[in-house]
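J.: A predicted structure for the sequence below; I have some questions about it.
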Amino acid sequence: MKIAVGCDHGGYALKEAVIAELRKRGIEIVDKGCADTSSVDYPDYALAVAEEVASGACERGVLMCGTGIGISIAANKVKGIRCAVCHDMFTAAMSAEHNKANIIALGGRILTPEQAAEMVGIWLDTPFGGGRHQSRVDKISAIEEKYFK
């Protein structure tokens, strides 16, 4: 598996912990930045990760900013991306099981690096539930087809 990771300055500490967790699992990492805590614009990193996932170059992505909100909004502008903001273990699991999220967004001002690493592990270990959830994901895809020209 190959996972793209990216963050702005508000998520940098989380990114380092997430990368360590992914490495422990033997997952190939595509690090799209940022490289330190200098102020940067989160849409740039959201787009870089979302393009990796949407193109199929990476199976999944993890994004981090101060809250996870802005970076997820930007990522969700890319067709084919289902980026979920997750703030706890439950939302991480449900984003995979119910929503088939291919990217999760985490908040560096909300989570500790240890929590973020654990959440990524839970997200990766939780299978998509299919069934009634598949029909809902299909409806999301239909919305994309209608509005993403």
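T.: Everything's here; your move.
J.: hey, let's count contacts and neighbours off CA atoms from now on
T.: Noted.
J.: How about K32, nearest residue that isn't a chain neighbour?
T.: Closest residue to K32 apart from its sequence neighbours, by C-alpha to C-alpha, 6 or more residues apart in numbering: G6 at 5.0 Å.
J.: want to compare, so here's the second one:
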Amino acid sequence: MKIAIGSDHLGLELKNMIRDFLKDKEIEVKDFGTMSKEPIDYPDIAKKVAKAVAKGDCERGILICGTGIGMVIAANKVRGIRAAVCHDLYSAERSRKSNNAQIMAIGALIIGSELAKKLVEVWLNSEFQGGRSEGKVKKIMEIEAENLF
């Protein structure tokens, strides 16, 4: 599995920790930045990660900013992407099982590194359950297709 990862300056330290955590588990990671504490606009990073996932260059993506909210809003603007903010284990699991989210966003100002590791593990180990959820995800994709102009 290849994971795209990115953060703004507020999420830099947590991004680096998650990147190293994944590499220690022998998971391939493509780091889209940022690489410094210099302020950066989160939509730029969200777009890069979301496009890498949408194009199939990476299977999933992880985004980190102050709250995760801005990153998720930006990532969800990329066609075909389903991104979810995950700050608890249940949401991380359900975002995959019920919504087939390919990108998770985390708020570095909201959670700590130990919870972040657990969230990433649960999220990566959860698979889409299909069934009724498949129809719901299809409807989300239909809404997206109807609103492309």
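T.: On my side now, so go ahead. Since the structure is predicted, the reported quantities are computational estimates derived from the model, not experimental observations.
J.: Would you pull the TM-score for this pair?
T.: After superposition, the two chains reach a TM-score (TM-score structural alignment, normalised by the length of the first structure) of 0.97; 149 aligned residues with a C-alpha RMSD of 0.9 Å.
J.: Verify the stated contact: the residue nearest to K32 of the first structure with L63.
T.: Yes. With contacts counted by C-alpha atoms under 8 Å, G6 of the first structure reaches L63, the gap being 5.0 Å.
J.: what about the helices in the second structure?
T.: Per DSSP state H, the second structure carries helices over the ranges 12-24, 42-54, 69-75, 89-97, 113-125, 132-146.
J.: With M35 of the second structure as the reference, name the closest of these.
T.: Closest of those to M35 of the second structure is helix 12-24, at 7.1 Å (criterion: C-alpha to C-alpha).
J.: what comes into contact with stretch 11-27 of the first structure?
T.: Stretch 11-27 of the first structure is contacted from outside by 1-3, 5-7, 28-29, 34-37, 63-66, 106-109, 112-114, 116-118, 120-121, using C-alpha atoms under 8 Å, 6 or more residues apart in numbering.
J.: Tell me the spacing between the residue nearest to K32 of the first structure and I143 of the first structure.
T.: 26 Å (C-alpha to C-alpha, to the nearest Å).
J.: the more surrounded of the two?
T.: Comparing G6 of the first structure with I143 by other C-alpha atoms under 10 Å, the one with more neighbours is G6, at 28 against 11.
J.: Contact partners for that one?
T.: With C-alpha under 8 Å, 6+ apart, G6 of the first structure has these contacts: K15, D31, K32, G33, C34, Y45, A46, A48, V49, V62, L63, M64.
J.: Just give me the match in the second structure for it.
T.: Aligning on TM-score structural alignment places G6 of the first structure opposite G6 in the second structure.
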